[in-house]
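In: Sequence first, then the predicted structure, then my questions.
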Amino acid sequence: MGTAAGWQSALGWLSRPDLFSVAVVSGYAVDALHLALACDLRVARDDAYLSFGDVRHGRIPALGVSRVLVDLVGYSRALDLCVTGRVLSGAQAQAVGLVDRLAAPA
């Protein structure tokens, strides 16, 4: 199964209404940000850094995450994140509404 097909499969599983999913982001979550956006609750640790690294390689965020991103942070900020690939710390991600909770390292 290719990478895109694997992501699509995971996102399909996460969209089931009978399941509740939680993403815990620690360290650099470049490609994993797509998966975290598909979850119902997103928690970032203090040491988390989130971005759409794909845009630096000429690829736009795929798999429907841009719609979720707009719902969470608004169109203008979503456009900025999708076009620039800017990296947000865990605290910045919480401040803009990208993650729901901020947790200290264990």
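Out: Alright, I've got the coordinates.
In: all contacts plus neighbour counts: C-alpha atoms, from now on.
Out: OK.
In: How about Ala23, nearest residue that isn't a chain neighbour?
Out: Nearest residue to Ala23, sequence neighbours excluded (C-alpha to C-alpha, 6 or more residues apart in numbering): Arg42, at 4.8 Å.
In: dropping in the other structure now:
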Amino acid sequence: MSTATVKGQLIQEDKMLHFGVGAAIGAGTTGLVYGITKNRTKAVIWGIGLSTLAGIAKEVVDHNSYGKADTGDMLATTLGGVVGSFSIKIAIGNGRRRR
């Protein structure tokens, strides 16, 4: 019988922070780009892209500073960006008025 310590199955607090920051970056960028371009697709691409870039940059810094990068953190940041961007896209709507 093994007596190894097992981490809890709950999402780690660090991953939730990465998700939250990614969502904020994704939503903010999507809203800003849409406000400038009025193009929902371009706004979502920029929102997801910038949150992904932020996640990669953070893990590069972690790798260079601490010798350890966590792809799970990068993925959590990106997933947050996807959720944030699509939340804004849904809020914006399709731009057509119903009669």
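Out: In hand now; what should we look at? As the structure is a computational prediction, the values presented were derived from the model and not from experiment.
In: Overlay them and tell me the TM-score.
Out: Comparing the chains after superposition, counting by TM-score structural alignment, normalised by the length of the second structure, produces a TM-score of 0.26; 42 aligned residues with a C-alpha RMSD of 4.4 Å.
In: Output the contacting helices and strands for the one helix or strand the residue nearest to Ala23 of the first structure maps to.
Out: Element membership for Arg42 of the first structure, per DSSP states H and E: strand 41-45. Judged by 3 or more C-alpha pairs under 8 Å, 6 or more residues apart in numbering; DSSP states H and E, strand 41-45 of the first structure is in contact with strand 22-25, helix 90-96, strand 101-103.
In: Ser9 of the first structure: how many residues sit nearby?
Out: 12 (other C-alpha atoms under 10 Å).
In: And it, how far from Thr3 of the first structure?
Out: Separation of Ser9 of the first structure from Thr3 of the first structure (C-alpha to C-alpha, to the nearest Å): 10 Å.
In: and if you look at Val24 of the first structure?
Out: In terms of C-alpha to C-alpha, Val24 of the first structure sits 21 Å off from Thr3 of the first structure.
In: the more surrounded of these two?
Out: Per other C-alpha under 10 Å, whichever of Val24 of the first structure and Thr3 has more neighbours is Val24, with 16 against 8.
In: From Val22 of the first structure, how far out is the residue nearest to that one when sequence neighbours are not counted?
Out: Excluding the flanking residues, the one nearest Val24 of the first structure by C-alpha to C-alpha, 6+ apart is Val43, at 4.8 Å. Using C-alpha to C-alpha, Val43 of the first structure is found at 7 Å from Val22 of the first structure.
In: which residues of the first structure fall in strands?
Out: 22-25, 28-29, 41-45, 49-50, 88-89, 101-103 (DSSP state E).
In: could you redo those strands as a markdown table and give each row distance to Leu72 of the first structure?
Out: A markdown table is the format used below for these (distance: least, C-alpha to C-alpha, whole Å):
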| stretch | distance to Leu72 of the first structure |
| --- | --- |
| strand 22-25 | 15 |
| strand 28-29 | 18 |
| strand 41-45 | 11 |
| strand 49-50 | 14 |
| strand 88-89 | 15 |
| strand 101-103 | 13 |
